[in-house]
Every structure is written in C-alpha cells, then in structure tokens.
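**Q** kindly return the folded structure for what I paste below:
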Amino acid sequence: MTTLEAQPTRKARADRRDGDLVWDGDRWRRWDGKKLRAAAYSLQPNLLRSPDSPSTWRSLDREQLEHGLALAVEQEILHNGATLVHHGPTGPVLAYRRPVNHLLHAIATVVTFGIWAFVWLLAVLDRREDRILLRIDEGGHVWATRGGTA
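**A** Sure thing, here's the model as predicted:
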C-alpha cells in the first residue's frame, strides 16, 4: 500500500517523486515518474474530486482495502480484457494483450495479392502483452503502475 503524501500545489516535474499525489485543478492524480495518472478505481471517488488535502482523508480498514482491490481487479478483467498473471505480496499483476487490427491486415493482404499475409501471421503470433501492478492506498484508491512487456 502506498502512503497518502500530497503536493497541493503544482510542482515542477523535477521536484516530484514517484507516488506523489498532485492536484491538477480538477482531481488528484499520482505521479508515476513520467506523467500524472488517474486512479484506476476508487472506493471513495468523491475524495479524488475534492481539493481537500489527502492527509484529511479517512483511512479504511484492511478488510475494506482488500475488498476494494478485489473489485478493481474484477473490473479490469470484465471490462478491459485484463488477465490476472500473479497475485503477489505488493498486489495483483494484470496483463493486457495488444490487439491486432485484422481489418487493416486483411485489406493490405488483398492489395498486395497475398504477400502481406506473412506479416499478418507474424503479427498474430508475436502478440505481446502489457503488464501493470495494482496497489491500493489507505483511502481506498487503486493506482496502476506500469510494468514491462512480455
């Protein structure tokens, strides 16, 4: 779980640390080292839209946090096509398969009189997946951390 540390004012990118919460004028977002990201899921979504400091947010108990994380995993699997790869001590790891644009490949195959079919076959056989790690903070907000590709 991450701690609720917040930066209520806009800070320069160089001053931000991974995991800092930043108010962007509309909602709280988390700095992941490259850009600000919205929460993937939240048990208290109204808190993310309120400019009140995260230090004032009510902490949830462990049972509620585990339930919230399970709901977030379920939502990602059902609605976004994720696959649960591993459930480790720091949180669940989800994988998303990169889609292949079959219509585009079919058109290219017809236009090139079948030559493009080899490229299409390679694209299907070499589909990669992106992986993310889900973590939940004490306020019940689930944050996704991007991992590598497999």
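**Q** CA only for contacts and neighbour counts going forward, please
**A** Noted.
**Q** my guess is R30 meets V22, correct?
**A** Yes: in this structure R30 lies within contact range of V22 using CA atoms under 8 Å: 6.2 Å.
**Q** sequence B follows; please return its structure for comparison with A:
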Amino acid sequence: MCAVRCAVTITRTSKITNPSRQVRSLVIVGIALCGSTLATAQSASAPQAVSGADSEAQEMLYYVCGQPGFEKTVTSPDPKHPFNLGVTFEQQNGAPVSDVAVRLRRHGRVLMDFVAGGPHCLFSVPSASYRIEGTYRGEMKFEIVETGTFDTQIKW
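**A** Sure thing, here's the model as predicted:
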C-alpha cells in the first residue's frame, strides 16, 4: 500500500510554433500513480519526490495529441518513460477527426480524460492492456490495445 503523499498531478499546456504546422497544440499531462490509487489534483510545477519503496511504485502517465506525423518531432517529457501507445481518430473515409473526447481506462478505472487537440495521440503509460475510448459527435467508440501499439485507429 502506498502513502497518500505519492499522488501528484501536473498539467501543462503549451502552444507550439512549428513551420510544418503539424502540431497545433501540445498538451502534456503527468499523473503520478501509486499502485491502483489515482492521483488527486494539486498545483505543482514538478512531481514531488517520494522516498523509499513508494518511489518505485510511482509511475507517470503522459499524453500528447496533434496532426499525424508530429511524433517525429515530439518526445516524452520524461526520457525514462517514452511514448509507448498511439491512436488515430478518423472518419470512415480516412479524414482525420479532432476534438474527440478521450478516456484511457485500465481495469475499468479512468486514468486519463481529455479532449484531443488533434487526430493523433501518443501516450506514455505502464506496460499493460488499455481501453481507449473516443466520443465524437455523441457517439462513443473504443479499442482495447496493448502498449507498444502505435497504429490503432478509431473510426466514425
């Protein structure tokens, strides 16, 4: 069981100017998890240090969304935890879809809940199976994916 103090949430939103205009906005969310306890929101600019065995159980979750191809220029904010999961949202005809309400679940628990700023999202999460849900124009679709998968598509 982990201590209550191991939970911290960090949210940072930045506009990126990129000549290729592939990344419209970059949203990075880090959520420190301790076992299966979801972090509570706190105002912080960096994760709080956790000592002892608790620090080994603590893991950060990150996501970033943008235009397809942006993954060539974006890296995870924590080099020890690179992006290891990806999903693309599109219409049946292949046209990209933005502004999708996204939920990432593991064992039924919501780990992330956000609106994607672009049709392609990357995640840095612990190795496991996840349910990625996307809701677009009131219609929810989902896929079950394993970490290491970057070509998942959810279509409307």
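**Q** where does the TM-score land?
**A** The TM-score (TM-score structural alignment, normalised by the length of structure 1) is 0.26; 70 aligned residues with a CA RMSD of 5.1 Å.
**Q** overlap in contacts of R30 and V22 of structure 1?
**A** L36 (CA atoms under 8 Å, 6 or more residues apart in numbering).
**Q** so where do the strands sit in structure 1?
**A** With DSSP state E, the ranges of strands along structure 1 come out as 6-7, 21-23, 28-31, 36-37, 41-42, 83-88, 91-97, 129-136, 141-149.
**Q** quick one: list the elements packing against the third one.
**A** Packing partners of strand 28-31 of structure 1 (3 or more CA pairs under 8 Å, 6 or more residues apart in numbering; DSSP states H and E): strand 21-23, strand 36-37.
**Q** I132 of structure 2 sits in which helix or strand?
**A** strand 129-136 (DSSP states H and E).
**Q** what is the neighbour count of Y96 of structure 1?
**A** Y96 of structure 1: 20 surrounding residues under other CA atoms under 10 Å.
**Q** sorry, wrong one. I was asking about L71 of structure 1.
**A** L71 of structure 1 has 16 neighbours, counted by other CA under 10 Å.
**Q** quick one: it from L125 of structure 1, how far?
**A** Separation of L71 of structure 1 from L125 of structure 1 (CA to CA, to the nearest Å): 32 Å.
**Q** how about A95 of structure 1?
**A** Going from A95 of structure 1 to L125 of structure 1 by CA to CA gives 17 Å.
**Q** so the closest residue to A32 of structure 2 other than its chain neighbours is in which element?
**A** Once flanking residues are discounted, A32 of structure 2 sits nearest to M60: 4.7 Å by CA to CA, 6 or more residues apart in numbering. Using DSSP H and E, M60 of structure 2 sits within strand 58-66.
**Q** just checking, next helix/strand downstream of that strand?
**A** Past strand 58-66 of structure 2, the next helix or strand by DSSP H and E is strand 85-90.
**Q** format the helices and strands packed on strand 28-31 of structure 1 as CSV; extra columns: distance to H86 of structure 1 and mean neighbour count.
**A** Formatted as CSV, those follow (distance: least, CA to CA, whole Å; neighbours: other CA atoms under 10 Å):
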stretch, distance to H86 of structure 1, mean neighbour count
strand 21-23, 27, 24
strand 36-37, 23, 18
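**Q** looking at the ones you listed, which is closest to L121 of structure 1?
**A** Each of those has some distance to L121 of structure 1 by CA to CA; the shortest is strand 36-37, at 34.8 Å.
**Q** just to revisit the earlier point, give me the neighbour count for the residue nearest to A32 of structure 2.
**A** 19.
**Q** and it, how far is that from D54 of structure 2?
**A** For M60 of structure 2, the distance to D54 of structure 2 - CA to CA - is 13 Å.
**Q** swap in H120 of structure 2?
**A** Counting by CA to CA, the gap from H120 of structure 2 to D54 of structure 2 is 33 Å.
**Q** those two: which is more packed in?
**A** Between H120 of structure 2 and D54, H120 has the larger neighbour count (other CA under 10 Å), namely 27 against 17.
**Q** just the element for D54 of structure 2, please.
**A** Using DSSP H and E, D54 of structure 2 maps to helix 53-57.
**Q** for that helix, packing partners?
**A** Other helices and strands packing on helix 53-57 of structure 2, by 3+ CA pairs under 8 Å, 6+ apart, are strand 26-34.
**Q** would you format the helices and strands packed on strand 28-31 of structure 1 as TSV with distance to E76 of structure 1 included?
**A** Listed next are these as TSV, based on distance: least, CA to CA, whole Å:
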stretch	distance to E76 of structure 1
strand 21-23	23
strand 36-37	16
